[in-house]
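Undergrad: Coordinates only, no sequence provided:
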């Protein structure tokens, strides 16, 4: 009974106001991703676009992998009028959210069969605007609460994120099927679906208005650092000296701070960050085309993968948050990475067996619980690595690195499947996740020493 009470007390943290805010921001953050990733893959496949081109389309979310490039601007630059009204974090949030809405409307009014170039441009705008929103939300989360809340806030964020993915996945498919006359591809049905998705971004916009700006700026520290940095350039004209000082604070210091704090293990930490999610990201590109090629209908995919699967992810995220409050971060990182490798191997079994709804349901359950645990552990881990003085820039670097290499490799997944088949693809996507387990063990040993 005492153990049950202890677990219940651990779960009470999810009722904290700051944790709830992150739930809604997670929804706003998660909604655009599938609309330029797996849901987009279904739209393109239905429109007759080749698997090779669908694989190349998976490079569009690489914008998330480059967000560290402009994160110093988001971290330090004020937006005229909006910043004075809302504060720096909320101003950037509102601007990025409005850009996502407008770009989704642009996609809804484009035809990939007739003008693929325009379609790509709007999808890129969604990606870069959504990546900018993520930069701000990550900084907001780190700055809004002390470390004891970070695991719960990460789990709440993941819960909102995955519910948004259910909306952008199953919801988009259900709307498309409802708006279609029969099973044949219809552009108008997809257009309606994406317009509805644009409207769902209002959740994030409303949350931006009702939440409070975090007390993060430390203006005196910024002024002291700026003055100290300007002394290095005092021989230069005032304007140039001020600009170079700003570059020192916004760009040089965040990166120098990380390497100064972690020393030699920094390289191993960055290697782990850059490869931790490689197995599930590479597999995820071909998941929806795999379901269709196996003979599953859009309704079955929506029900099992996009609804039931997301519910399992929410369970995994919540479980991950509780586990992180009771066990070490490295232990849960290892558990999550190990489970992802195992579930990718089981997908190969499904590819061998053929269409089987019961087996698909079982695998989706295991896969999404594993992803929920792994992602919550990973978000918590890189949050702990971040110095609050450089929160937006450092976290953007870590989360960008997390996606950059895996997304690049995933771009060739369609070519690999067409050359070798799904069984070999799923086995390969599992095997490339095995070295990650060794990295976690090595890093834990280095840190403990």
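TA: Yes, it's here. Only a predicted model underlies this, so the values are computations on that prediction, with no experimental measurement involved.

Undergrad: use CA for all of it now, contacts and neighbours both
TA: OK.

Undergrad: Ignoring the adjacent residues along the chain, who's closest to residue 216?
TA: Nearest in space to residue 216, with sequence neighbours left out and distances taken as CA to CA, 6 or more residues apart in numbering, is residue 143 at 5.9 Å.

Undergrad: Go ahead and confirm the one you found touches residue 212.
TA: No. Residue 143 is beyond contact range of residue 212, at 11.5 Å (criterion: CA atoms under 8 Å).

Undergrad: From residue 2, how far off is residue 9?
TA: 10 Å (CA to CA, to the nearest Å).

Undergrad: Now the common contact residues for the two.
TA: When CA atoms under 8 Å, 6 or more residues apart in numbering defines a contact, no residue borders residue 9 and residue 2 alike.

Undergrad: more crowded one of these two?
TA: Higher neighbour count among residue 9 and residue 2: residue 9, with 10 against 7, using other CA atoms under 10 Å.

Undergrad: what about the more buried one, which helix or strand?
TA: For residue 9, the host element (DSSP states H and E) is helix 2-11.

Undergrad: Check it against this one:
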């Protein structure tokens, strides 16, 4: 792999990040509308669509497929742990930050090359999933879902850093983030409602095949369409032979990495089988709670060491750890508060997503009805929510926008609690889907602006991956127990509890937005 050249102009330091962090309502709506983002916004919408499409296909859409295949709720909940791989992407994010992708990386450039390689991997995983039947074997379905999440999360590393680098100033960041999220939310509706509609009409295999074809088409577009404005990786193919060789090398790398992941996945059950037994369900819940605390304990133990030796340590110059060291050195102990806030803020929203779609089958809605509602009203709600969330940061300030996002997301969960108590009615379904889509859109837009502003350009990919990992670690660990909780509480109480889970995080909004202001001004965070 080629070593990455500095394409951001950021050098080795961490200049002022690109996200504004107002805490009051001083920014005007007109000012938000003036940034010159040219065709980059359309490009970011396409990249957002590519990021969002695989998510539900390995998560909540897959949970409904499993429910229809007769898999019990507890096992469906455990399948949410497949997505935990996404929370470990900070471990290999520095590699994607430093090196070009093998094969096409030298032809397409740094971020663009990695995005194309990962899209090819996602497409292959979805094509494979189309030919599997969970009713005859759950393990192959789970392993291919792991493969989907691996390539999808790797793609997110490249695209997140690419999005940050494409922003020239603070005013553009909100607009580009909103454009990315419009594409992302549209893809989630396509991967959710669109796939459900196709599955109800022609079956799950054709539905997943269409999704794989869409990813392959996006890969071709990324390879053929240059980055707007001559951005990252705008490298023309010198000759057809070099282009073909690059594609063949990239395809080989994708196949080899996929084979290794599947081989490890198949070997683990065989190694564990002789041990016999297994933990009980109560032990699983307790173990998950303890496991969720380990990353925070590790971060806490590293703070004193980094504050004393970080600037002179070899770790500060290492590809693998430089981003983490810079983050801890900048925020110190207050960084733990930021990580805790990111973990709690979307807790209820993501726990619901793990098993929420099984409600549709339980109440009696058909896949065609759900797909039609989510594919139309759900898409409109998501796009509207993203727009409102993006604009609310400038209109209300980041602090009030975070509160508004948390409340609207909670309302979406409560709407599903109400739906679970009602007979199957399309209008009730439409209202619940709209409230959930709108709330999720608002909270996603605000949250991505918040996280982006905590990073520094020199380590954009690694630091954003770290923050996203903490943001989804606890929710996805607990989401694996959602089936057990659902069996104990029932749908109404389960959705009610997930609706109020994010409220404790709102108590931290004032200090975390204060840190956001200090980072944007190139200062240290508030005194500890």
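TA: Received, thanks. If you're wondering where the values come from, they're calculated on a predicted model, not measured in any experiment.

Undergrad: How is the corresponding residue of the second structure for residue 355 of the first structure classified with respect to secondary structure?
TA: Aligned by TM-score structural alignment, residue 355 of the first structure pairs with residue 424 of the second structure. Of the three states, residue 424 of the second structure takes coil under DSSP: H, G, I helix; E, B strand; the rest coil.

Undergrad: count of neighbours near residue 424 of the second structure?
TA: Neighbourhood size, residue 424 of the second structure [other CA under 10 Å]: 16.

Undergrad: Tell me the buried residues in the longest helix along the second structure?
TA: Counting by DSSP state H, the longest helix found in the second structure is helix 240-272. When burial is assessed from 16 or more other CA atoms under 10 Å, helix 240-272 of the second structure yields the following buried residues: 243, 246-247, 250-251, 253-254, 258, 265.

Undergrad: same question, stretch 217-228 of the second structure
TA: Residues 217-219, 222-223, 226-228 are the ones in stretch 217-228 of the second structure that count as buried (16+ other CA under 10 Å).

Undergrad: and if you look at stretch 396-416 of the first structure?
TA: Across stretch 396-416 of the first structure, burial judged by 16+ other CA under 10 Å covers 396-408, 410-416.

Undergrad: start and end residues in the second structure for that stretch, please.
TA: Counting by TM-score structural alignment, stretch 396-416 of the first structure falls onto residues 465-485 of the second structure.

Undergrad: Any idea how far that stretch is from the middle of the chain?
TA: Relative to the chain's own centre, stretch 465-485 of the second structure is displaced by 11 Å; criterion: CA atoms, centre = their mean, to the nearest Å.

Undergrad: and if you look at stretch 497-505 of the second structure?
TA: That offset, for stretch 497-505 of the second structure, works out to 20 Å (CA atoms, centre = their mean).

Undergrad: what does it correspond to over in the first structure?
TA: Stretch 497-505 of the second structure maps onto residues 428-436 of the first structure, going by TM-score structural alignment.

Undergrad: how long is the matching stretch end to end?
TA: Taking CA to CA, the first and last residues of stretch 428-436 of the first structure lie 14 Å apart.

Undergrad: Give me the contacts around it.
TA: By CA under 8 Å, 6+ apart, the residues outside stretch 428-436 of the first structure that reach it are 272, 275-280, 282-283, 337-338, 340-342, 344-345.

Undergrad: who wins for neighbours among those residues?
TA: Going by other CA under 10 Å, residue 276 tops these with 29 neighbours.

Undergrad: ok, that one - contacts?
TA: Residue 276 of the first structure neighbours (CA under 8 Å, 6+ apart): 337, 402, 433, 436.

Undergrad: can you check residue 367 of the first structure too?
TA: Contacts of residue 367 of the first structure by CA under 8 Å, 6+ apart are 339-340, 343-344.

Undergrad: now residue 62 of the first structure
TA: 403-404, 407-408.

Undergrad: Tell me which of those fall in helices.
TA: Reading helices off the contacts of residue 62 of the first structure with DSSP H, I get 403-404, 407-408.

Undergrad: Next, format those residues as a markdown table and append distance to residue 321 of the first structure.
TA: Shown next, in a markdown table, are those (distance: CA to CA, whole Å):
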| residue | distance to residue 321 of the first structure |
| --- | --- |
| 403 | 22 |
| 404 | 26 |
| 407 | 26 |
| 408 | 30 |
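
Undergrad: Could I get the full set of helices for the stretch 51-200 of the second structure?
TA: Assigned by DSSP state H, counting those that start in this stretch, the stretch 51-200 of the second structure shows helices spanning 60-68, 73-78, 93-98, 105-108, 110-130, 138-166, 170-189, 195-202.

Undergrad: so the third one matches what in the first structure?
TA: On the first structure, the counterpart of helix 93-98 of the second structure by TM-score structural alignment is residues 71-76.

Undergrad: The matching stretch vs the second structure - mean distance after superposition?
TA: Overlaying the second structure shows stretch 71-76 of the first structure at a mean distance of 0.8 Å from the equivalent residues (mean CA distance after the TM-score superposition for the first structure).

Undergrad: Now that stretch: buried residues?
TA: Buried residues in stretch 71-76 of the first structure, counting neighbours by 16+ other CA under 10 Å, are found at 71-72, 74-76.

Undergrad: of all these, which comes closest to residue 301 of the first structure?
TA: residue 71 (36.2 Å; CA to CA).

Undergrad: Give me the distance between that closest one and residue 42 of the first structure.
TA: Taking CA to CA, one finds residue 71 of the first structure at 31 Å from residue 42 of the first structure.

Undergrad: Take the helices of the stretch 51-200 of the second structure and write them to TSV, including distance to residue 394 of the second structure.
TA: TSV is the format used below for the helices of the stretch 51-200 of the second structure (distance: least, CA to CA, whole Å):
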stretch	distance to residue 394 of the second structure
helix 60-68	32
helix 73-78	38
helix 93-98	30
helix 105-108	35
helix 110-130	29
helix 138-166	18
helix 170-189	8
helix 195-202	35
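
Undergrad: can you tell which of those helices is closest to residue 437 of the second structure?
TA: Nearest to residue 437 of the second structure among those is helix 170-189 (8.8 Å), distances taken as CA to CA.

Undergrad: Okay, angle between the closest one and helix 195-202 too, please.
TA: Helix 170-189 of the second structure runs at 20 degrees relative to helix 195-202, counting by axes from the mean of the first three to the mean of the last three CA atoms, to 10 degrees.

Undergrad: How about helix 170-189 of the second structure, which residues are buried there?
TA: Of all the residues in helix 170-189 of the second structure, those buried under the rule 16+ other CA under 10 Å are 170-189.

Undergrad: and the aligned partner of residue 98 of the first structure in the second structure, how many neighbours does it have?
TA: Matched to the second structure by TM-score structural alignment, residue 98 of the first structure sits across from residue 120. Residues near residue 120 of the second structure, counting by other CA under 10 Å, number 25.
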